[in-house]
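> Next comes the sequence, and after it the predicted model I'd like to discuss.
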Amino acid sequence: MEHAKPLPTYLVQRYHGWKATTWEENRSWYRRLAEEGQRPRAMVISCCDSRVHVTSIFGADQGEFFIHRNVANLVPPYEPDGEPHGTSAALEFAVTALKVAHVIIVGHSYCGGVKGCHDMCSGTAPALEEKTSFVGRWMDILRPGYERIKDLPEGERLTALEKQAVLVSLENLMTFPFVRSAVEAGEISLHGLWNDIGEGGLEQFDPASGRFVAI
């Protein structure tokens, strides 16, 4: 692997700082996690966006969340077609092996993936329509959400589509037999959140009203 390079110096320095402080102060906890294994209570599916940090939002420690990140925090529908499915594999492991009690979808404002879906579906991003576009084919998952919001005023569409990314994912979760059976048995609960990264706001989907409401 001649193309691999040593870490940048600033990351090496940060690692040594973490090892000397955070790790040293919690040495016994880290060793317990290593020896006893993980027992997270919740799985969080959030966006790859570097501005979204769910452990900070909830003040979570190591071992609390099983976290999966992808572009636009999307869950694809259940499709056991033999192709690699990273999100589906993470979901299967969390629900069937780790026995998490909650699956939480976290969307956010100013999501680049969602904007790409909006532009692609509205015809202004032809490059994403190409079969060779990994981003475009991934964002096809959100096309049903775009159809629901496409007639809204222009200034409202992106935020509405960000929230549709959460709702489409919640809907797709229920297409997985192991998720549906766990939900119907009362063994797991599903949650949809939207984070306003500029204001620090957090909204949750309220099924009774069909709207996102502030927490």
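That came through fine.
> For the rest of this, base every contact and every neighbour count on C-alpha atoms.
OK.
> quick one, what contacts the residue nearest to Arg51 when sequence neighbours are not counted?
With sequence-adjacent residues excluded and distances taken as CA to CA, 6 or more residues apart in numbering, Arg51 is closest to Ile197, at 7.2 Å. Contacts for Ile197 (CA atoms under 8 Å, 6 or more residues apart in numbering) come out as 51-52, 108-109.
> which helix is the longest one in this protein?
The longest helix of the chain (DSSP state H) is helix 154-173.
> do you know how far the spatially most central residue of the chain is from Phe65?
Residue closest to the mean C-alpha point of the chain, counted by CA atoms, centre = their mean, is Ser46 at 2.0 Å. Noted for Ser46: a distance of 12 Å to Phe65, by CA to CA, to the nearest Å.
> Cys117 - that's part of a strand, no?
No. Counting by DSSP: H, G, I helix; E, B strand; the rest coil, Cys117 falls outside a strand, being helix.
> another structure for you, compare them:
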Amino acid sequence: MTMLPEKLLTGYRTFMAQRYANETMRYRQLAEQGQTPETLVIACCDSRAAPEIIFDTSPGEIFVIRNVANLVPPYEPDGEYHATSAALEFAVQSLKVKNIVVLGHGRCGGIKAALDTESKPLSPGDFIGKWMSLVAPAAEAVAANELMTPFERQTALERISIRYSLRNLRSFPCVDILEKKGRLTLHGAWFDISTGELWVMNPETGDFLRPDPELVDLQPGQ
């Protein structure tokens, strides 16, 4: 009987022989002293857009929340189950992160589903449909623009959803208070899977710009 898919077992053996062997002391320190990441990344669960790979981080450097379409729901202390809100609360209140990055990406399946008004639920629960209804007003407005190509609509909503999540982050009292005190900074970014380009949101204008190769400043791009 196979305990895990062979691909995963092979990957684990490589991890132990290479990365863990090279960073044994770091893993032991993290186990003994706990984690102290300075940045929370809220990303999509898409297998092609892993934050740890995109930002080339070491263990313990970033705290990651992943869900469909990297969405942050509004603050709703209603006694229901809120996985994203719970992880956000832990990162801000317990880990005391200094930065929050909402990381969107190109060709997002969740965003595509939000734009497809004729798509049928994948199950009776329609969990994806309910989740993506968070951006339904924006999706309807973008989908109605006949002058845009399907690719342009997709990219537009992917970036709008990042701004939406940033707005909802500020509806959480702990985030809003710390940001106003200068102890927490919010960022938006969008990753193009096909080219590897990272576009960063200008906090003042909301425009997405491409950093130069040295990441010194932001240069407008098309």
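In hand now; what should we look at? Not measured: the values here are computed from a predicted model.
> Just the TM-score for the two chains, thanks.
TM-score of the superposed chains, computed with TM-score structural alignment, normalised by the length of the first structure, equals 0.91; 208 aligned residues with a CA RMSD of 1.8 Å.
> Checking my notes, the residue nearest to the centre of the first structure in a strand, right?
Yes. Applying three-state DSSP, one finds Ser46 of the first structure inside a strand.
> Name the nearest of the contacts of Ile197 of the first structure relative to Thr175 of the first structure.
Of all the contacts of Ile197 of the first structure, Thr175 of the first structure sits closest to His108, with 23.5 Å by CA to CA.
> where do the strands sit along the first structure?
Applying DSSP state E to the first structure gives strands spanning 42-47, 65-70, 102-108, 189-196, 201-206, 211-214.
> in the superposed pair, what's the mean gap between the fourth one and the second structure?
If you overlay the two and look at strand 189-196 of the first structure, the average distance to its match in the second structure is 0.5 Å (mean CA distance after the TM-score superposition for the first structure).
> residues in the second structure matched by that strand, start to end?
On the second structure, the counterpart of strand 189-196 of the first structure by TM-score structural alignment is residues 185-192.
> Any buried residues in the matching stretch, and which?
185-191 (16 or more other CA atoms under 10 Å).
> just stretch 95-112 of the first structure next, same as before
Under 16+ other CA under 10 Å, the buried positions of stretch 95-112 of the first structure are 95, 98-112.
> for stretch 149-160 of the first structure, same thing?
Result for stretch 149-160 of the first structure [16+ other CA under 10 Å]: buried residues 149-150, 157-160.
> before we move on, back to that, for Ser46 and Phe65 of the first structure, list the residues in contact with both.
With CA under 8 Å, 6+ apart, Ser46 of the first structure and Phe65 have no common neighbours.
> Report the contact partners of Met43 of the first structure.
65-68, 91, 94, 100, 102-104.
> That one corresponds to which position in the second structure?
Residue pairing (TM-score structural alignment): Met43 of the first structure is matched to Leu40 of the second structure.
> Switch the strands of the first structure over to JSON lines; also include distance to Ile141 of the first structure.
JSON lines is the format used below for the strands of the first structure (distance: least, CA to CA, whole Å):
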{"stretch": "strand 42-47", "distance to Ile141 of the first structure": "14"}
{"stretch": "strand 65-70", "distance to Ile141 of the first structure": "12"}
{"stretch": "strand 102-108", "distance to Ile141 of the first structure": "15"}
{"stretch": "strand 189-196", "distance to Ile141 of the first structure": "17"}
{"stretch": "strand 201-206", "distance to Ile141 of the first structure": "20"}
{"stretch": "strand 211-214", "distance to Ile141 of the first structure": "21"}
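> how about those, which one is nearest His118 of the first structure?
Comparing the strands of the first structure by CA to CA, strand 102-108 comes nearest, at 15.0 Å.
> Nothing else from me, thank you.
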